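K.L.:
Attaching a predicted model along with its sequence, questions to come.
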Amino acid sequence: MKIDLSGKTAIVTGSTAGIGYAIARGLAQAGATVVVNGRSPAGVESAVSRLRRELADASVRGVAADVGCIAGCAALVAAEPAADILVNNAGIYGPQDFFEIADEEWTRFFEVNVMSGVRLSRAYLPGMLQRRWGRVLFLSSESALNIPVDMIHYGFSKTANLSVSRGLAKRVAGSGVTVNAILPGPTLSDGLEAMLKEEQEASSLSMEEVAASFVMKHRPGSLIQRAARVEEVANLVVYAASPQASATTGAALRVDGGVLDSIA
């Protein structure tokens, strides 16, 4: 199967590092014109430069905008008024006990993890519908179904991603536009590496080995028994964004390493 996204414009929010960067790279490698997004102008410029170094023929540009707020979403849409592929990847996470999570933190998680995708989908879907082709993808998580006790606010926001994506898929039914959610499991992203760096440096193990130990401690049901690579998550996103995935919509697509103990 050869995925060709030539002539398509893809916006990937939160794509200066980690899973988002891997998604941007995968889409660019498939021929899409990719818009990199992040909050920091320096971070966006660095990611765009890196992509151009890694992929000589890549068509890539960047927009610095904080999509976790109304003004930031508006700024992104003003800079990039149209898209064929929208990947709502921007998100935040962090462990915190339920009884210590203030209202403001619940609101922050909701704004960044949920409303960014709501606002951008509302902005870009009409153009996709008019062109009778489009792909909208929400980066959810296995935590949407396996709610982590130390990150209930995060799990709640990721469950909301599933509700929005399923509802939007039904709203645009029969239009040639698909809407899906991607559910990664534990993934060796920049964030996980930073969290495990001190432990790794104090050991004789590689980062991959430390990450595998972390996964088996906190997600012992993992069937791959390691952290996924960011490229493995990106591969599923690129497929779901492709013409080949035209019959896949309204789905919660798992790339969780088998963490979720379910056959459905």
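P.N.:
Structure received.
K.L.:
Please make it C-alpha for all contacts and neighbour counts, starting now.
P.N.:
Noted.
K.L.:
and the gap between Arg254 and Ala82?
P.N.:
The gap separating Arg254 from Ala82 is 28 Å, by Cα to Cα, to the nearest Å.
K.L.:
Next up, a structure to set beside the first:
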Amino acid sequence: MRIDLSGKTALVTGSTQGIGEAIATGLARAGASVGVNGRSDHSVAAAMARIESAAAGGLVAAPGDLATDEGCRRVLSVLPHVDILVNNLGVFGAKPAFEIDDDEWRRYFEVNVLAGIRLTRAYLPGMIAGGWGRVQYIASDSAVVIPAEMIHYGMTKTALLAVSRGFAKEAAGSGVTVNSVIAGPTHTAGVEDFVYQLVDKNLPWEEAQRVFMREHRPQSLLRRLIEPEEIANMVVYLSSTFASATTGGALRVDGGYVDSILP
């Protein structure tokens, strides 16, 4: 299967590291012109330098804090139209449930949910009018298996499943697909920090990862952390013409973590 996204323009939010950078790299390698987004000009430039060698299509710097109206307007001024929108931006962290105050609940919702809604509201009508488009939300196994140590994060990922399904209905019959991708425990720098919040900080990484999966994510059938490129492979496929009949779905790249046939 050769995926060719030549002539398509994509925006990947939160794409200066981790899963977002891997998705931006995958889309660029497939020929799309990719908007790289982060909060600062510096982080965006650094990510573009890393992605550039793999890019068959072009790269567009699209800095802006998408948790704010101003940041969203800044990105839209650079990319007024896209064919592929990947709402990847998100924050996470462990915190006891009774210590999560109202401001933290709001921050998680604004970053993880509302930022994607803003962009979908901005880009989806143009996709519908043009008869083609792809919108994706990067959700998480935490949407279905709410982690006790970060229920505020799990709440936002559950919300994304509802948001993506709702917007898929709005785009019904238009040639535009809207889906969410349920990512399982994934190996990123941020996750390394998170793992060390839960296991002995003196353990070498490979051992710390094994302890984390055994003690905190024992449901995983993969029994290892997923690499960001493995999430990106699903996103690139969903962005292609090969996935034209897949919409309104929650597709799992979770290493078998969710103990269910359906999400």
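P.N.:
Happy to help now that I have it. Note that this is a predicted model, so its numbers are computed, not measured.
K.L.:
Pretty sure Ala67 of the second structure sits in a strand.
P.N.:
No. Read with DSSP: H, G, I helix; E, B strand; the rest coil, Ala67 of the second structure is coil and lies in no strand.
K.L.:
which ones are touching the nearest residue to Val177 of the first structure once chain neighbours are set aside?
P.N.:
Excluding the flanking residues, the one nearest Val177 of the first structure by Cα to Cα, 6 or more residues apart in numbering is Gly134, at 4.4 Å. Counting by Cα atoms under 8 Å, 6 or more residues apart in numbering, Gly134 of the first structure touches 84-85, 125, 128, 176-178.
K.L.:
Sort out for me which of those are in strands.
P.N.:
Counting by DSSP state E, the part of the contacts of Gly134 of the first structure found in strands is 85, 177-178.
K.L.:
Turn those residues into a markdown table, columns for distance to Glu231 of the first structure.
P.N.:
Converted to a markdown table, these look like this (distance: Cα to Cα, whole Å):
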| residue | distance to Glu231 of the first structure |
| --- | --- |
| Ile85 | 18 |
| Val177 | 25 |
| Thr178 | 22 |
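K.L.:
Mark which of the residues you listed are buried, thanks.
P.N.:
85, 177-178 (16 or more other Cα atoms under 10 Å).
K.L.:
Closest one of those to Glu198 of the first structure?
P.N.:
Ile85 (37.7 Å; Cα to Cα).
K.L.:
So which residues of the stretch 101-250 of the second structure form helices?
P.N.:
102-109, 115-130, 151-170, 189-198, 205-216, 228-238 (DSSP state H, counting those that start in this stretch).
K.L.:
Mean per-residue distance, the helix or strand where Val86 of the second structure lies versus the first structure.
P.N.:
Secondary structure from DSSP states H and E places Val86 of the second structure in strand 84-87. Here the mean offset of strand 84-87 of the second structure against the first structure after fitting is 0.2 Å, by mean Cα distance after the TM-score superposition for the first structure.
K.L.:
Give me the contact list for that strand.
P.N.:
8-14, 116, 120, 123, 133-138, 239.
K.L.:
Now do that strand: which range of the first structure does it align onto?
P.N.:
Per TM-score structural alignment, the counterpart of strand 84-87 of the second structure in the first structure is residues 85-88.
K.L.:
Distance from the chain centre to the matching stretch, please.
P.N.:
The chain centre lies 8 Å from the centre of stretch 85-88 of the first structure; the measure is Cα atoms, centre = their mean, to the nearest Å.
K.L.:
Give me the distance between the most centrally placed residue in the first structure and Phe99 of the first structure.
P.N.:
Residue closest to the average C-alpha location in the first structure (Cα atoms, centre = their mean): Asn89, at 2.9 Å. Asn89 of the first structure is 28 Å from Phe99 of the first structure, where distance means Cα to Cα.
K.L.:
repeat for Thr159 of the first structure
P.N.:
Taken as Cα to Cα, the span from Thr159 of the first structure to Phe99 of the first structure is 20 Å.
K.L.:
In terms of neighbours, single out the busier of those two.
P.N.:
Ranked by neighbour count (other Cα atoms under 10 Å), Thr159 of the first structure and Phe99 place Thr159 first, with 19 against 6.
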